[in-house]
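# Sequence and predicted model, in that order:
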Amino acid sequence: MLPLSLVFLSCLALVYAGSANKGDNCTQADSRLQTGTFQFFDDCNSVTYCASNGTCLLKGCRRDDFPFGYAKGAHLPDKCDVGQFCPDEADACQPLLSVDSPCQLNRDDECEAPPNADALRDTTNRGLNFNGAVCLNNVCMWANQTAGNSCTVENTAYIAYGPSGEFIDIVSRGNCIVGLYCDSTSKQCMAEKALGAACTADKECGSWNCLSSGTCGPDTSIPNHVGTGVYVAVAIGIFVGIFGTLLGLFMLHRRQRDQEREKRMQYWREQNAFHQNLLQMRQTARASILSLPGHGNSARSTMYGRDGMPSDEAPILQHAAPKGSGLRHYMGDDSSEYDEGMMMQPTTQRNDGRF
């Protein structure tokens, strides 16, 4: 199986296919495998191929369920039946190739399967073979070599890109049975190595993952499993986070309420002090009026409080009235501490009958 970076580069190669449309001229000599990605390229666009007559024709087969370049709703060429394959040119379906027949790069599916294909088939989904058949160095063969036997190896250098830039990714394949690998030096099939063993390539490890430290690492395709303690720690963290958020919001809102309450109390104190100042000013004004000459002992200085007793808050009467004169007292009180009872004297009838 190719790395994801190589798959990505293959997709880019499809994008940079030729630009000639159906019926346009093309040259089969220009057909080639792209450098670094080894993706097939010709002069025609992604829905046509370069025929032997030098013109671009519509493709006659396909390998993928959703091939690149076709418009939505467009007719797709048929996939090949069992016993056939669609070549890179995609001109037409062809019968499977026998052992030792020439095949295209990495096209294990072009080769005829061995009689014991079920036993040799790659079930790891790593691209080791296809139904027990493998195409190495452009030759069809079966992946049936056992431990200690001589084997064929193919090393292909792909151009890949990482965080540090461009680098070469070498993919090494052999015709050993699944569970073995073909050593590039001795050209013999050897057993895959266990986790932690020394290695120089991914194919040497049973996990298919040779770390940069030179040891076999865990299989990257297997999901990671964590212990129960991790789940407990995560649950506690979530609970603490939720509780802490609620507590923080409660404290924030309480502080805001205290600030608003203090503002209202300060406003009440200011208003109360203002009312007290008004009372003091009123009393001072009355005392000043009473201290004027001619007002200290006159009838105008007679003042009564709301309880009938002399008070400095009672109003000054217009005329002193004798006892039993029939004067009626009128008092207005709206329950306010700033209102005062007023003694009102009704208009008396004059001797001449007028009021």
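That came through fine.
# CA atoms for contacts and neighbours, from now on please.
OK.
# and the residue nearest the centre of the chain, what helix or strand is that in?
Geometric centre of the chain, nearest residue: residue 238, 18.4 Å, by CA atoms, centre = their mean. Secondary-structure element containing residue 238, defined by DSSP states H and E: helix 228-290.
# For stretch 72-89, measure first residue to last.
End-to-end distance of stretch 72-89 (CA to CA, to the nearest Å): 22 Å.
# next one: stretch 343-354
End residues of stretch 343-354 are separated by 23 Å (CA to CA).
# which parts of that stretch are buried?
Across stretch 343-354, burial judged by 16 or more other CA atoms under 10 Å covers 343, 345.
# now swap in stretch 55-71 and tell me
55-63.
# what do you get for stretch 139-150?
139-147, 150.
# let's bring in a second model and compare:
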Amino acid sequence: MRVAASTLALIALLHGASAGTLPRGAACSVGNSRLQVGTYQYWDECNSVSFCSIADAGICVAKRCRRDEFPFGYTPGMTFPDKCPQGQFCPDEGSDCQPVLLVGSPCQLNRDDQCEPAPNAAELADTSGRGLNVNGSVCLNNVCMWANETLGSDCVVENTPYIAYGIEGEFINIVSRGNCRVGSYCDGPTRKCLTNKEVGDVCDADKECDSMNCLTEGVCGDPAASPREFGTWVYVLVAIGIIAAMSGTVTGLYITHRKQRDEDREKRLQYWREQNAFHQNLLHMREAARASILSLNQNGDSPRSTIYYGRDTPAEEPLSHSSSAHKSSGLRNHVGDDGSDFEDSVSQRKNNNRF
């Protein structure tokens, strides 16, 4: 089934290459129309919204019908061509709706819908969604037929090699189809209809398995679309892993944030210590300055006392005579500290006995 999935992915990726580049009205050659190698996608010289019309003498004209609900290549605002009504089909070119084909008529590759339904279509139709037939009809080797061959009957097989891509690169994927009833397959070597194999049986191709999934080990496996079931222990381990991961994340965040908080706290403490030491230094400087000023006042060694060094000295007389005509200035020398709660002053006041 991995090859089938790879093929579908490849077809989707290369869908844009399934058409040429010529616009409507351009001259084209029908002889260049073909199926692309590896994907078997129809290709002609016209772009994806046109086809090369023989009736119009090799001119690209707009497609007149469509198979898909949302056809490729149409931009917003463009009008889609109509889908064909029941009993008709739209060919790969998208030319015109045509009546379904009778058994034995030529048909296009993998276009089971081009063939008329079998009389007992409800009994023969494939309802599994695996594309074994359409309404009991199949197009094998480009010929319409019904998928009504029973067990042991002769059958027709069609093997189509597709180019698929995997991890290891490019490889060939062979899709084998037959006209046996649903529940059986057309064996290649014997060309006989055989019963589908159950899970675990030996197989060589997907068509041999009832699950349509032949594993690389050579045995039929579960259908690729079946849900995978796990034991209870798997859910327990997953729950434990989730809880452990959440706990580890929370613990790691807590440790990281705690370390960050400790670092920030240490920075704040260091800042407080520095500020406290600075404040203590300022207090010591203030105390030293106050003690120095008080010591100068008590010892009479202030700069002012050197000028006025005595009232009875002869040297004072010239000063007294020169200053007798002036009044005292009443200056107050103030030494203090901003923000301190004390004030020391050295004052020089008017003395009637000296002046």
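Looks like it arrived, so ask away. Keep in mind the model is a prediction, meaning the values are calculated, not measured.
# got a list of contacts for stretch 32-40 of the first structure?
For stretch 32-40 of the first structure, the external contacting residues (CA atoms under 8 Å, 6 or more residues apart in numbering) are 6, 9-10, 13-14, 31, 41-42, 88-89, 157-160.
# Of the residues you listed, select the buried ones using a PyMOL command.
Here is the PyMOL command that picks out the buried ones among those, judged by 16+ other CA under 10 Å:
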select buried, resi 6+9+10+13+14+31+41+42+88+89+157+158+159+160
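# quick one: which of the buried residues of stretch 55-71 of the first structure is nearest residue 168 of the first structure?
residue 63 (27.6 Å; CA to CA).
# In the second structure, what residue corresponds to that closest one?
In the second structure, the residue matched to residue 63 of the first structure (TM-score structural alignment) is residue 67.
# quick one: contacts for its match?
Applying CA under 8 Å, 6+ apart to residue 67 of the second structure gives the contacts 83-84, 89-90.
# just residue 176 of the second structure next, same as before
By CA under 8 Å, 6+ apart, the contact list for residue 176 of the second structure reads 157-160, 207.
# ok, 6 Å please
158-159 (CA atoms under 6 Å, 6 or more residues apart in numbering).
# ok, now how distant is it from residue 76 of the second structure?
Residue 176 of the second structure is 39 Å from residue 76 of the second structure, by CA to CA.
# follow-up on the earlier one: which pair in the contacts of stretch 32-40 of the first structure has the greatest spatial separation?
Across these (CA to CA), the longest gap, 24.6 Å, separates 89 and 160.
# Please name the nearest non-neighbouring residue to residue 32 of the second structure.
residue 44 (6.4 Å; CA to CA, 6 or more residues apart in numbering).
# Strands of the first structure, residue ranges please.
32-33, 40-41, 48-50, 56-58, 84-85, 94-95, 133-136, 139-142, 153-162, 165-174, 180-182, 189-191 (DSSP state E).
# The residue nearest to residue 32 of the second structure reaches residue 30, doesn't it?
No: with contact defined as CA atoms under 6 Å, residue 44 of the second structure does not reach residue 30; the gap is 7.4 Å.
# Tally up the residues packed near the equivalent of residue 134 of the second structure over in the first structure, please.
Aligned against the first structure by TM-score structural alignment, residue 134 of the second structure finds its counterpart in residue 130. Residue 130 of the first structure has 23 neighbours, counted by other CA atoms under 10 Å.
# Find the nearest non-adjacent residue to the equivalent of residue 157 of the first structure over in the second structure, please.
Aligned by TM-score structural alignment, residue 157 of the first structure pairs with residue 161 of the second structure. Nearest-residue entry for residue 161 of the second structure: residue 174, 4.3 Å, with adjacent residues in sequence omitted and distances by CA to CA, 6+ apart.
# now that neighbour: how far from residue 10 of the second structure?
15 Å.
# How about residue 113 of the second structure?
Taking CA to CA, one finds residue 113 of the second structure at 23 Å from residue 10 of the second structure.
# rewinding a little: could you dump the contacts of stretch 32-40 of the first structure to JSON lines with distance to residue 229 of the first structure?
Putting those into JSON lines (distance: CA to CA, whole Å) gives the following:
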{"residue": "6", "distance to residue 229 of the first structure": "39"}
{"residue": "9", "distance to residue 229 of the first structure": "42"}
{"residue": "10", "distance to residue 229 of the first structure": "43"}
{"residue": "13", "distance to residue 229 of the first structure": "47"}
{"residue": "14", "distance to residue 229 of the first structure": "48"}
{"residue": "31", "distance to residue 229 of the first structure": "59"}
{"residue": "41", "distance to residue 229 of the first structure": "54"}
{"residue": "42", "distance to residue 229 of the first structure": "58"}
{"residue": "88", "distance to residue 229 of the first structure": "52"}
{"residue": "89", "distance to residue 229 of the first structure": "56"}
{"residue": "157", "distance to residue 229 of the first structure": "44"}
{"residue": "158", "distance to residue 229 of the first structure": "43"}
{"residue": "159", "distance to residue 229 of the first structure": "43"}
{"residue": "160", "distance to residue 229 of the first structure": "39"}
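# What residue in the first structure is paired with the residue nearest to residue 161 of the second structure?
Under the alignment defined by TM-score structural alignment, residue 174 of the second structure corresponds to residue 170 in the first structure.
# Let me know whether its match touches residue 159 as I believe.
No: shown here, residue 170 of the first structure and residue 159 do not form a contact pair, counting by CA under 6 Å, at 8.7 Å.
# Out of the buried residues of stretch 139-150 of the first structure, which is nearest to residue 349 of the first structure?
After measuring these against residue 349 of the first structure - CA to CA - the closest member comes out as residue 143, at 141.7 Å.
# residues touching that closest one, list them.
Contacts of residue 143 of the first structure by CA under 6 Å, 6+ apart are 132-133, 175-177.
# Which of those residues fall in helices?
Judged by DSSP state H, the contacts of residue 143 of the first structure include no members of helices.
# Top of those residues by number of neighbours, please.
Top of the contacts of residue 143 of the first structure by neighbour count (other CA under 10 Å): residue 176, with 31 neighbours.
# Mind reading off the mean deviation between stretch 275-290 of the first structure and the second structure?
Taken over the aligned residues, the distance from stretch 275-290 of the first structure to the second structure averages 7.5 Å (mean CA distance after the TM-score superposition for the first structure).
# Could I get the contacts of residue 143 of the first structure in TSV, plus columns for distance to residue 2 of the first structure?
Below are the contacts of residue 143 of the first structure laid out as TSV (distance: CA to CA, whole Å):
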residue	distance to residue 2 of the first structure
132	18
133	17
175	17
176	18
177	19
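# ok, those residues vs residue 123 of the first structure, which is closest?
residue 132 (10.2 Å).
# Can you get me a residue count around residue 246 of the first structure?
By the other CA under 10 Å criterion, the neighbourhood of residue 246 of the first structure contains 12 residues.
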